[in-house]
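> Below are the sequence and a predicted model for it; my questions follow.
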Amino acid sequence: MTSNSSTRVRILVHGATGRMGQALMRLGAQRPDATIVAAVSRGMPAQRVVDGVPHFAASELHGAPAFDVAIDFSLPQGVDGVLALCLERGAAFVSGTTGLEDGQRGSLQAASERIPVLWASNFSLGVAVLGELVERAAAVLPGWDCDIVEAHHVHKQDAPSGTALTLGGFAELGGAQPRYASLRAGDIVGEHTVQFATAGERIELIHRATNREVFAHGALHAAVRLASRRPGLYRVRDVIS
């Protein structure tokens, strides 16, 4: 479907009680081109309807109303169920859940033959640009050491972060062999430093997020754009501009 002044993209938020889920719920309610039609969390909801949005437990997914796209920021064990529902409903799937297993990545690839799928470790435009810079730097600095240092809040479970691994993938495309270091402290939203070093000199490419709303804005924007796309596997850069 397409979005215009009279038709809004219907979004299901999966992982609605998490940090990102709460931001998606809050910011999604403010968009003129989208409407949140369902909120899903792992446990039973304390309230069935909040601000006009029905809430469901993950075990009740099939009771969710019709939607055009699901945005998933949950845990790896929760991804399979919501992806299956999107396939059943013919809805698009946007996910920022990290720590997925190889089999789950294969499931995303297979699902993209039937529905639009976008998985990303980071939905900020700045990180999308950073990836391109990292690949270019790696290509023109052969033999330099490449280290990726990431920092996040104490509640983040996976390490290295999905964004760090994605940046490492860009470095590998340029010919580098990245090493990783992780820090979990306080309420750090997300910091990533890609360092290239050799004898006598060093280059640092840094992205710092000071507010997780940048990720929520990006995911909502991507969801609205993806809802009207053909089946396929998309990247943030394909839908963000």
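In hand now; what should we look at?

> all contacts plus neighbour counts: C-alpha atoms, from now on.
Fine.

> what's the spacing between the one helix or strand residue 25 maps to and its chain's center?
Assigned by DSSP states H and E, residue 25 belongs to helix 19-28. Centroid separation for helix 19-28 versus its chain: 13 Å, with CA atoms, centre = their mean, to the nearest Å.

> Check it against this one:
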Amino acid sequence: MTTAASTPHRIAVAGATGRMGHMLIEAVRAADDCQLAGALDRADSPTLGQDAGAFAGWASGVVVTADLAAGLASAQCLIDFTRPEATLAHLAACRTAKVGMVIGTTGFSDAQKAQIAAAAQDIPIVLAPNMSVGVNVTMKLLELAAKALASGYDIEIIEAHHRHKVDAPSGTALQMGEVIAQAQGTRLADRAVYERYGHTGERKEGSIGFATVRGGDIVGEHTVLFAGTGERIEIAHKSTSRAGYAQGSLRAVRFLASKNSGLYDMFDVLNLR
């Protein structure tokens, strides 16, 4: 994965014809130090064989393919914002081809995360439920707030996304909960409340509540509420486009260029440890 500073980062994009795929391809095109090297999509995609830049009227010279080996042949790194099952198939192909990965896919089980960690022994991987630089700075703010507000404050995490999102709560919301719980020396699994209905009784002290909104074309909104006596603190992040995810992904690609293996997240990329 080590490249000279003047050599473009050769990037393949998974789910190349989806909304996020298009945003990533546009970001790669606009970056002086990046080059589109592969475009992957499902075997039943009607765009197979077409130029990956056709949607933008751009002749990229890269065709959309379902052949993983062919799509990764010229790439140094794959950016993947698809589904867990697809990402794991891409993971196996990248491990074989020695291609790094930037994974923004959410909804992984613990067993699937273990597969990613195992592959990271052979290839460099950035795994993060949200690649946005702003979101990850927000995570750092939550860590600081959680330590200072460890007692006397009830914590609620409210997230909103578009109607097409298939997992809930969002991976970003879950990560926020994990960051807060870890900062307070606890486990999210012991504190999380994912739904409330009917006669629930009083709020359990120390719980971290989640609320989910799905509708329209909301890109992504997350608000963490620390509610105390006589005051409340809200830390929020709102995305108005997927451009922030794409730019963060390119920063992750650049970070991996000097790595040969290892599992990293955006805190590593942004030096927020």
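Right, received. Where do you want to start? Just so it is clear, the structure is predicted and the values come from calculations on it, not from any experiment.

> how far apart are the next helix or strand after the helix holding residue 25 of the first structure and its match in the second structure?
Downstream of helix 19-28 of the first structure, the first helix or strand assigned by DSSP H and E is strand 34-41. Comparing strand 34-41 of the first structure with its match in the second structure after superposition yields a mean distance of 0.9 Å (mean CA distance after the TM-score superposition for the first structure).

> Show residues contacting strand 34-41 of the first structure.
Applying CA atoms under 8 Å, 6 or more residues apart in numbering, the set of residues contacting strand 34-41 of the first structure from outside is 3, 8-17, 25, 28-29, 53-58, 61, 64-67, 224.

> mind redoing it with 6 Å?
Counting contacts by CA atoms under 6 Å, 6 or more residues apart in numbering, the residues outside strand 34-41 of the first structure that touch it are 8-17, 53-58.

> what angle sits between the one helix or strand residue 13 of the second structure maps to and helix 19-30?
Taking DSSP H and E as the definition, residue 13 of the second structure sits inside strand 9-14. Here strand 9-14 of the second structure points in a direction 160 degrees away from that of helix 19-30 (axes from the mean of the first three to the mean of the last three CA atoms, to 10 degrees).

> Now strand 9-14 of the second structure on the first structure. Mean distance?
Its match in the first structure and strand 9-14 of the second structure itself, once the structures are fitted together, sit a mean 0.9 Å apart by mean CA distance after the TM-score superposition for the first structure.

> Next, the angle strand 34-40 makes with that strand.
In terms of direction (the same axes, to 10 degrees), strand 9-14 of the second structure departs from strand 34-40 by 30 degrees.

> I would like the residues contacting strand 9-14 of the second structure, please.
Looking at strand 9-14 of the second structure with CA under 6 Å, 6+ apart, the contacting residues turn out to be 34-40, 75-80.

> These: which two are farthest apart?
When these are compared pair by pair using CA to CA, the farthest-apart members prove to be 34 and 40, with a separation of 17.3 Å.

> of these two, who's got more company?
In this view residue 34 of the second structure and residue 40 are compared by other CA atoms under 10 Å, and residue 40 has more residues nearby, 27 against 18.

> Run a quick neighbour tally on the residue nearest to the more buried one when sequence neighbours are not counted.
Using CA to CA, 6 or more residues apart in numbering and skipping residues adjacent in sequence, the residue nearest residue 40 of the second structure is residue 14, 4.6 Å away. The burial metric for residue 14 of the second structure, expressed as a neighbour count using other CA under 10 Å, is 29.

> Where does the longest helix anywhere in the first structure end up in the second structure?
Of all the elements of type helix in the first structure, the one with the most residues (DSSP state H) is helix 125-140. The counterpart of helix 125-140 of the first structure in the second structure, using TM-score structural alignment, spans residues 133-148.

> buried residues in that stretch?
133, 134, 135, 136, 137, 138, 139, 140, 142, 143, 145, 146 (16 or more other CA atoms under 10 Å).

> what's the residue of the first structure most remote from its centre in contact with, if anything?
Taking CA atoms, centre = their mean as the measure, the residue most remote from the mean C-alpha position of the first structure is residue 200, 37.3 Å away. When contacts are counted by CA under 6 Å, 6+ apart, residue 200 of the first structure is found next to no other residue.

> Much appreciated, bye for now.
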